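**Student:** starting from these lines, generate the structure:
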Amino acid sequence: MERVQELHDAPLAPLTTFRLGGPATRLLTATTDAEVIDAVREADATGTPLLIIGGGSNLVIGDAGFTGTALRIATKGFELDGTRLELAAGEVWTDAVARTVEAGLAGIECLAGIPGSAGATPIQNVGAYGQEVSATITEVIAYDRAAGETVTLANAECAFSYRHSRFKAEPDRYVVLRVRFELEDAGGLSAPVKYPETARTLGVEAGDRVPAATARETVLKLRAGKGMVLDPEDHDTWSAGSFFTNPILTDEEFAAFHARVAERLGPDAKAPAFPAGEGLTKTSAAWLIDKAGFTKGYGSGPARISTKHTLALTNRGEATTEDLLTLAREVVAGVRDAFGVTLVNEPVTVGVRL
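**Tutor:** Take a look at the predicted model:
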C-alpha cells in the first residue's frame, strides 16, 4: 500500500460541518486515486469496516465514533477542456463552481456555496435553486468494491432521482473517484433561471438568462441569508444544510395531507405543492416544520433549529450527536402528528439511526 497519512484514535468531529462525532480507530488521508483504491482494497481484504469521508457536510457520526478505518478522500484535480469538466472526488465543490463561472460556463452556477466535495455530488444528486448535478454529469468514475475494479458509469447508469442515485442506493459498493460534466458555453450567461426565488431576487422571469457570475453571487447571498454558507463564527452554519428532504407524496397521500392542512390551519390554507412526476407531488419540508410549531431558533439545548432556516438543525457549540438526534426525532414526530407526513433525513448517519 502506498504511504498515506495515518492516525489512530483520530477525532472525526473536525472533519464534519456539524463538528460532531467520536473518534475512528484509524484515519487514513488519501491524496491520489491509487491511494484511495489501495486503502479500500486493504479494508475489504481484511474485513475492516470502512467509512468514506469527503467534505463531511452530509455526515452525522455517533458519539461513540467509528470502529474501523475512516478514509478521508483529499484528491485534487480540476481539468477543463472546452465545456467538458473533470473533477477529482476530493476537490472542494464550491471552489470548482467558482472556477467554471470564471471560465464563462453555465450549468452549475446555482449550486454555488454548497459545502462538501465534488465526489459527494453524484451520490446525493446535489441540487439547489433549480439545478441538479444530474443535469450536467456525463460520467462517474468509481471503484467498484464488488468487482474489485475501477468502472466508468454513464449518466443513465447512475439512476439519478431527487437527492438519490445508484451510489446512495448501494453505499457499500462504489467509491467515487472522479466526476465528469458537460457544461454550456452561453457567452458568459447562466443556464435559464428556473427557481422562482432566484428569478425574483434577480428581477427576471423564470427561463431568462443572466450573467453566470451574477447568478452565482445571488445564490451565495440567498444561501448566506439562510445560514447555508460555511462560516466558523456562525453557529447557524454548524449544520448539514437541509437536514430533511422535501417529501414526495402520491396523489392519495397528498389528498390526505391536504385534508390535514385544512383541518389544522383552516380551509383556505394551502401547502406548497410542486409536480414531481406522474401521480406525485413534492411539498416543502421547511413549511411542514414551521407549521408544526418548530420555528427558527427552536430548542433550548445545545442543538437547535437554525435561527435563519427551519430546515437546518445546528450545533450551538457544545452539542453531542445524541443532542442533535433528540431534536431531529422531536421534529419528525411533531410533523407526523400534525400532518401525517414522515420526514426523511438527508445526511448519512454513521453508528446511529434517526
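**Student:** rest of the way, CA atoms for contacts and neighbours
**Tutor:** Will do.
**Student:** strands of the stretch 101-250 of the chain, residue ranges please.
**Tutor:** Taking DSSP state E, counting those that start in this stretch to define them, one finds strands in the stretch 101-250 of the chain at 105-106, 127-128, 131-132, 137-144, 149-154, 174-182, 184-185, 248-250.
**Student:** now those strands in CSV, with mean neighbour count and distance to Val219?
**Tutor:** Listed next are these as CSV, based on neighbours: other CA atoms under 10 Å; distance: least, CA to CA, whole Å:
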stretch, mean neighbour count, distance to Val219
strand 105-106, 27, 14
strand 127-128, 17, 9
strand 131-132, 22, 11
strand 137-144, 22, 21
strand 149-154, 14, 29
strand 174-182, 23, 21
strand 184-185, 18, 19
strand 248-250, 19, 24
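**Student:** which of those sits closest to Val210?
**Tutor:** Nearest to Val210, of all the strands of the stretch 101-250 of the chain, is strand 105-106, at 10.3 Å by CA to CA.
**Student:** would you map the helices across the stretch 1-150 of the chain?
**Tutor:** Secondary structure of the stretch 1-150 of the chain (DSSP state H, counting those that start in this stretch): helices at 33-46, 93-102, 121-124.
**Student:** so what does the first one touch, helix or strand wise?
**Tutor:** The one in question is helix 33-46. Helices and strands touching helix 33-46, as assessed by 3 or more CA pairs under 8 Å, 6 or more residues apart in numbering; DSSP states H and E, comprise strand 66-73.
**Student:** before we move on, back to that, most tightly packed of the helices of the stretch 1-150 of the chain?
**Tutor:** Of all those, helix 121-124 carries the top mean neighbour count, a mean of 24, counting by mean count of other CA atoms under 10 Å.
**Student:** so which elements touch it?
**Tutor:** Contacts defined by 3+ CA pairs under 8 Å, 6+ apart place helix 121-124 against helix 166-169.
**Student:** show me what the helix it packs on is in contact with.
**Tutor:** Pro122, Ile123, Gln124, Glu157, Cys158, Ala159, Phe160, Arg173, Tyr174 (CA atoms under 8 Å, 6 or more residues apart in numbering).
**Student:** with stretch 62-75 instead?
**Tutor:** Residues from elsewhere that reach stretch 62-75, judged by CA under 8 Å, 6+ apart: 12, 20-33, 36, 39, 43, 48-54, 88-91, 320-322, 349-352.
**Student:** which among those residues end up buried?
**Tutor:** Neighbour-count burial within the contacts of stretch 62-75 applies to 12, 20-33, 36, 39, 43, 50-54, 88-91, 320-322, 350; the criterion is 16 or more other CA atoms under 10 Å.
**Student:** now, the residues you listed that are in strands?
**Tutor:** Among these, DSSP state E puts 23-30, 50-53, 88, 350 in strands.
**Student:** could you also give me the structure for this next sequence, so I can compare it with the first?
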Amino acid sequence: MTDGNGATPLAELTTMRVGGAAHELLSPATRDELVAAMVETWGSGEEWIVLGGGSNVVVADEGFDGTVVRVLTRGIQQLSDDDGRVVLRVEAGEPWDDLVAYTVDNGLAGIEALSGIPGSTGAAPVQNIGAYGQEIASSLVAIEFLDYLSGDLQRLTAADLGFDYRTSTLKQGRRGLVLSVDLELTRSAESAPVGYAQLASTLGVELGARVPLRVVRDTVLALRASKGMVLDPADPDSVSCGSFFTNPIVGENFARTLPEQAPRWANAPEPAPVAVPLGEEPAAPPAQTDFRVKLSAAWLIEKSGIGRGFSLPGSRAAISSKHTLAIVNTGGATAAEVTELGRYVQTRVFSQFGVRMVAEPVLVGVWL
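**Tutor:** The predicted structure is shown next:
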C-alpha cells in the first residue's frame, strides 16, 4: 500500500505533470484499506491530501511534506430502477469518463454532456463539475463520506453539499473523504434537454431538444478535443488542468460597466410564479436586488491582450494554443512557471476590467 517515502514525484500522477514527491504516498487497493489508511493518516497528525485522477491539482516543485492518499477503488452498482429512474452507486476511484461511457452504453441519461472530463468520480462533487449545460448537482442524490472531524461514515445528500457554481461545502472547508457517489439518471435512449447554446448549434438543434445519447457524447468529446480539453498523449495542449480559471460571477450593476460585447449570462433563477385567489390582492413584489451575472473568463483573458499560445519569456508554461482558459505544460515546466503565468493572467484581467480571476485547480504548496 505504501509507495515509499519521496519515491514518486507527484508530477507523474497529475495531468499538469508538475510537482515533487510527497513525504509518504499511499495507494490502498480496496475500500477497507482506503478507510483504514485515511483514519491512520488523520491520527498521525501529519498534513494530508487525497489524490484521485490528478486532473485538477497543481503541486509545488518542492513536493508535499505530508501524506498523499490515492483513491483507486472502482465499481458501478445499480441500486434501484423505479419507473425509469435509475440510481447508481459509483466508487470514488472510478474514472469519471468511464462512468459516463457506461451510462451512455446502458441508455441512462443525465450526465452525457459531462463526457471527456478527466479525473475520478469521487472528485466530481467537490467542485460540482459541469460542462455544456449539465452539472453533477442535477443528478447527485448523495455521497458516502468519511468525516475528518468525527471519523464517522456519513451519508450526505445533495442539499448537505451546498452546491453552487464549481463549488460545494467539500471545497469550502468540509474535510474528509468521498467513498462513493449515488446518481439518479433517467432510462432513455435520448439525452436530457440540451441546455448549452454551443452544443445545440453544433448538433443542429434548438435549445431544449433531445437527441440520441451517443450523438451527444460523441459531439461533446469532439468539442472538448478541439479545445485540448480531452486527455490525449498525441495532443500537447492536453497537458494541463483543463480550465485554469472559473468564469467570474459578478453583480449585475458591475457587469453593466463592462464593454457591451462582453458575454454574460444571468446566474439567478427566474422568480417562481405565484397563484393569487380571485378577489385577493397580490403581495408586493420582492425588492429588486443586484442579480448575479456570469462572465466569460476566456473572453476576459483574450481581451486583456493574452492570446492562445502566449507564454512569458523563458517559461515552459503557456496558454493553450486551442483555448485561452487552459494553461499547459509545453515540456518540462515547473509549478512555479505555471503559477507565475496564472498570476500574470490575473493581473492583466484585473488591470483591464477590474475582475478578479479565481483559479479552478486545487493548489498544493503554491499560490496565485
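**Student:** just give the TM-score of the two.
**Tutor:** Taking TM-score structural alignment, normalised by the length of structure 1 as the basis, the two superposed chains have a TM-score of 0.94; 339 aligned residues with a CA RMSD of 1.1 Å.
**Student:** so can I have JSON lines of the contacts of helix 166-169 of structure 1 showing distance to Phe244 of structure 1?
**Tutor:** Below are the contacts of helix 166-169 of structure 1 laid out as JSON lines (distance: CA to CA, whole Å):
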{"residue": "Pro122", "distance to Phe244 of structure 1": "18"}
{"residue": "Ile123", "distance to Phe244 of structure 1": "16"}
{"residue": "Gln124", "distance to Phe244 of structure 1": "13"}
{"residue": "Glu157", "distance to Phe244 of structure 1": "26"}
{"residue": "Cys158", "distance to Phe244 of structure 1": "22"}
{"residue": "Ala159", "distance to Phe244 of structure 1": "21"}
{"residue": "Phe160", "distance to Phe244 of structure 1": "18"}
{"residue": "Arg173", "distance to Phe244 of structure 1": "24"}
{"residue": "Tyr174", "distance to Phe244 of structure 1": "24"}
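**Student:** for those, work out which two are farthest apart.
**Tutor:** Phe160 and Arg173 (16.2 Å).
**Student:** ok, those two, which is more surrounded?
**Tutor:** Neighbour count, other CA atoms under 10 Å: between Phe160 of structure 1 and Arg173, Phe160 has more, with 21 against 17.
**Student:** wait, doesn't the more buried one sit right on Thr136?
**Tutor:** No. If you go by CA atoms under 8 Å, Phe160 of structure 1 and Thr136 don't touch, sitting 11.6 Å apart.
**Student:** give me every residue that touches the residue minimising distance to the centre of structure 2.
**Tutor:** Structure 2 has Ile129 as the residue nearest its centroid, 3.6 Å off, counting by CA atoms, centre = their mean. By CA under 8 Å, 6+ apart, the contact set of Ile129 of structure 2 is Glu135, Ile136, Arg166.
**Student:** that one matches what in structure 1?
**Tutor:** In structure 1, the residue paired with Ile129 of structure 2 is Val126, using TM-score structural alignment.
**Student:** helices of the stretch 201-350 of structure 1, residue ranges please.
**Tutor:** 212-225, 251-265, 285-291, 321-339.
**Student:** so which of those helices gets nearest Thr310 of structure 1?
**Tutor:** For Thr310 of structure 1, the closest of the helices of the stretch 201-350 of structure 1 is helix 285-291, at 5.5 Å, according to CA to CA.
**Student:** average offset between that closest one and structure 2?
**Tutor:** Mean deviation of helix 285-291 of structure 1 relative to structure 2 after superposition (mean CA distance after the TM-score superposition for structure 1): 0.4 Å.
**Student:** circling back to that earlier point, I'd like the distance between the match of Ile129 of structure 2 and Gly297 of structure 1.
**Tutor:** Counting by CA to CA, to the nearest Å, the gap from Val126 of structure 1 to Gly297 of structure 1 is 26 Å.
**Student:** if we can go back for a sec, Serialize the helices of the stretch 1-150 of structure 1 to TSV and add fields for distance to Val331 of structure 1.
**Tutor:** Output for the helices of the stretch 1-150 of structure 1, formatted as TSV (distance: least, CA to CA, whole Å):
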stretch	distance to Val331 of structure 1
helix 33-46	37
helix 93-102	30
helix 121-124	22
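**Student:** so for Glu182 of structure 1, which of those sits nearest?
**Tutor:** Nearest of the helices of the stretch 1-150 of structure 1 to Glu182 of structure 1, taken as CA to CA: helix 93-102 at 11.2 Å.
**Student:** what span of structure 2 is the closest one aligned with?
**Tutor:** Taken onto structure 2 by TM-score structural alignment, helix 93-102 of structure 1 occupies residues 96-105 there.
**Student:** ok, now stretch 37-55 of structure 1?
**Tutor:** Using TM-score structural alignment, stretch 37-55 of structure 1 lines up with residues 35-53 of structure 2.
**Student:** separation between Glu360 of structure 2 and Val58 of structure 2?
**Tutor:** Counting by CA to CA, the gap from Glu360 of structure 2 to Val58 of structure 2 is 10 Å.
**Student:** oh, that last question was meant for Arg308 of structure 2, not what I typed.
**Tutor:** Taking CA to CA as the measure, Arg308 of structure 2 falls 21 Å from Val58 of structure 2.
**Student:** can you check Phe353 of structure 2 too?
**Tutor:** Per CA to CA, Phe353 of structure 2 is found 26 Å from Val58 of structure 2.
**Student:** neighbours of Lys282 of structure 1, how many?
**Tutor:** Around Lys282 of structure 1 there are 18 other residues, counting by other CA under 10 Å.
**Student:** same deal with Ala135 of structure 1?
**Tutor:** When counting by other CA under 10 Å, one arrives at 16 neighbours for Ala135 of structure 1.
**Student:** show me what Gly20 of structure 2 aligns to in structure 1.
**Tutor:** Aligned by TM-score structural alignment, Gly20 of structure 2 pairs with Gly22 of structure 1.
**Student:** same question for Phe145 of structure 2.
**Tutor:** Counting by TM-score structural alignment, Phe145 of structure 2 lines up with Ala142 in structure 1.
**Student:** and of the helices of the stretch 1-150 of structure 1, who's closest to Lys226 of structure 1?
**Tutor:** Lys226 of structure 1 sits nearest to helix 93-102 of all these, at 16.7 Å, using CA to CA.
**Student:** how about the contacts made by Thr16 of structure 1?
**Tutor:** By CA under 8 Å, 6+ apart, the neighbours of Thr16 of structure 1 are Gly55, Gly56, Ser57, Asn58, Leu59, Val60.
**Student:** show only the entries of the residues you listed found in strands.
**Tutor:** Judged by DSSP E, the subset of the contacts of Thr16 of structure 1 located in strands is Leu59, Val60.
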